[in-house]
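Asks: quick one, what's the 3D model for this:
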Amino acid sequence: MTDRAEELRGNLEQVQERIEKACQAAGRARDEVTLVAITKTFPVSDVRALADLGITDVGENREQELKVKAPDCPDLTWHFVGQLQSKKSRSVAKYASVVHSVDRPSLVDALSKAAVAEEKSLRCLIQVSLAAYGSADAATGASRGGVEPSDVLALAAAIAGADGLEIGGVMAVAPLGSDAGDAFAGLREVASRLRSEHPGADWISAGMTGDLEAAIQHGATHVRLGRALLGTRTPLG
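Replies: The predicted model follows:
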């Protein structure tokens, strides 16, 4: 095993231990939480190494990286987790199985056309702004993206009625400067309201390296981890 593979193995062991402890503290089974490795800026060799270590779900923030890495590792489940321009929908639909960042009706339309063209079903999560929760000011929170909680059900209906798409649940990032627990508690309420109308929309994508424990405490089914697994990123040019 190479030095890098050993480094990734050690990081993964630490992450898995954190997730296990968080699940125990929350009274949840470990298999209720899926780890999505976010490989933004890291090479496809790292993706292969993580796959060899048992990682099955990988996420990318940028379409440019997704379309390069996904064909090299087609057996993995690829998640797109970044802000998405409608014009990039066809490429994302070609390579990803899940889009975590659906935040507007025009993107629903673009993804629907792309999924139909690719002859596949695309699982869509609604990105929710949590600016209203916690102590962060609204401007700071809004900068992290997402629709207002009051608009989630309308967007979910658009997804559910679109060809080639299925409504999978919600995604969010805790607002900067807020208490992550308060923010994720709010997201859990939004997710509950969504499930009341769309029972199959049971995914809650929340939690990153710094706040995965709070996310799991409040019902996260998918945690998105980059730095804890792969180390400090090289800034994109």
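
Asks: use CA for all of it now, contacts and neighbours both
Replies: Fine.

Asks: can you give me the strands for this protein?
Replies: Along the chain, counting by DSSP state E, strands occupy 34-38, 57-60, 77-80, 98-102, 122-127, 165-171, 203-205, 222-225.

Asks: a markdown table please, covering those and showing distance to Gly237 and mean neighbour count.
Replies: Formatted as a markdown table, those follow (distance: least, CA to CA, whole Å; neighbours: other CA atoms under 10 Å):
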| stretch | distance to Gly237 | mean neighbour count |
| --- | --- | --- |
| strand 34-38 | 18 | 23 |
| strand 57-60 | 16 | 25 |
| strand 77-80 | 20 | 23 |
| strand 98-102 | 23 | 25 |
| strand 122-127 | 26 | 26 |
| strand 165-171 | 27 | 25 |
| strand 203-205 | 28 | 26 |
| strand 222-225 | 22 | 23 |
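
Asks: could you also give me the structure for this next sequence, so I can compare it with the first?
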Amino acid sequence: MEDRKTELAANLATVEARIAAACAASGRDRGEVTLIVVTKTYPADDVRLLRELGVRQVAENRDQDAAPKAASCKDLSLIWHFVGQLQTNKVRSVVSYADVVQSVDRLKLVSALSAAAVRAEREPVCLIQVALDAESGARGSRGGVAPDGVEELAAAVAGAPGLRLGGLMTVAPLAGEYAGRPAAAFERLRDISSRLRADHPAATMVSAGMSADLEDAVTAGATHVRVGTAVLGDRPRLG
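Replies: Below you'll find the model as predicted:
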């Protein structure tokens, strides 16, 4: 366990240095960017070690893995982000532990989240997931709403009981005009975020960037970066 903690500490230090350097290069304060460690496929023991090392925000993408992990780590005062595609039949479970749902991409999901949040007396923050590849008709499998659908979805979240509109999330596209161009993709997200804040000033969160492209995201104004392998190492194979 101590060897694992040493490994995680070293990886966290490397990622921290990358974020700090990207902030410095783009004239931003380091405090403007929050690191979320994506703990999907890793055990609760790793989550506990991360908390000992100062990590407070973690993310999961599958409810069947996240729910028991969140329950076993309930004593750690973590902020849990759900970042995977979310089916309506999983909403009630996800709302029970997720403080932030980053993958809101359709009106039906907003309605389900709102009903579950009111029932559970919780108020999760919701991010609209933007599918930038939808603009070029190359819609991938990662979910998300096309940029021209953000306004309608944001208004639905903002008006839904039990939900708070936090901002936007995206994943660098693998297809379309932004494929292989994460910097351009994240700049496009910044433009969409600026328009969103004109109508919803409190929707300031911009979740973008992962292990391979966090610098591009920071440069483009991301407030949150989601880093998994760079902190935790190569993912275990799922059975």
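
Asks: dump the strands of structure 1 into a markdown table; add distance to Ala156 of structure 1 as well.
Replies: Output for those, formatted as a markdown table (distance: least, CA to CA, whole Å):
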| stretch | distance to Ala156 of structure 1 |
| --- | --- |
| strand 34-38 | 22 |
| strand 57-60 | 22 |
| strand 77-80 | 18 |
| strand 98-102 | 10 |
| strand 122-127 | 7 |
| strand 165-171 | 6 |
| strand 203-205 | 13 |
| strand 222-225 | 19 |
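
Asks: which one, of those, ends up nearest to Pro71 of structure 1?
Replies: strand 77-80 (10.2 Å; CA to CA).

Asks: against structure 2, where does that closest one fall?
Replies: Using TM-score structural alignment, the residues of structure 2 aligned to strand 77-80 of structure 1 are 79-82.

Asks: what residues are up against Leu8 of structure 2?
Replies: Applying CA atoms under 8 Å, 6 or more residues apart in numbering, we find Leu8 of structure 2 in contact with Leu49, Leu50, Val231, Leu232.

Asks: ok, and those in structure 1?
Replies: Contacts from those that recur in structure 1, judged by both residues aligned by TM-score structural alignment, their matches' CA atoms under 8 Å, are Leu49, Leu50, Val231, Leu232.

Asks: in a markdown table, list those along with distance to Met1 of structure 2.
Replies: Shown next, in a markdown table, are the kept ones among the contacts of Leu8 of structure 2 (distance: CA to CA, whole Å):
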| residue | distance to Met1 of structure 2 |
| --- | --- |
| Leu49 | 9 |
| Leu50 | 12 |
| Val231 | 16 |
| Leu232 | 14 |
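
Asks: mind picking the two most distant members of those?
Replies: Greatest spatial distance among the kept ones among the contacts of Leu8 of structure 2 (CA to CA): Leu49 and Val231, at 11.8 Å.

Asks: for structure 1, which helix is longest?
Replies: Ranked by residue count under DSSP state H, the longest helix found in structure 1 is helix 3-26.

Asks: how much does that helix stray from structure 2?
Replies: By mean CA distance after the TM-score superposition for structure 1, the fitted helix 3-26 of structure 1 averages 0.5 Å away from its aligned residues in structure 2.

Asks: that helix vs strand 34-38, what angle?
Replies: Angle, helix 3-26 of structure 1 to strand 34-38, by axes from the mean of the first three to the mean of the last three CA atoms, to 10 degrees: 140 degrees.
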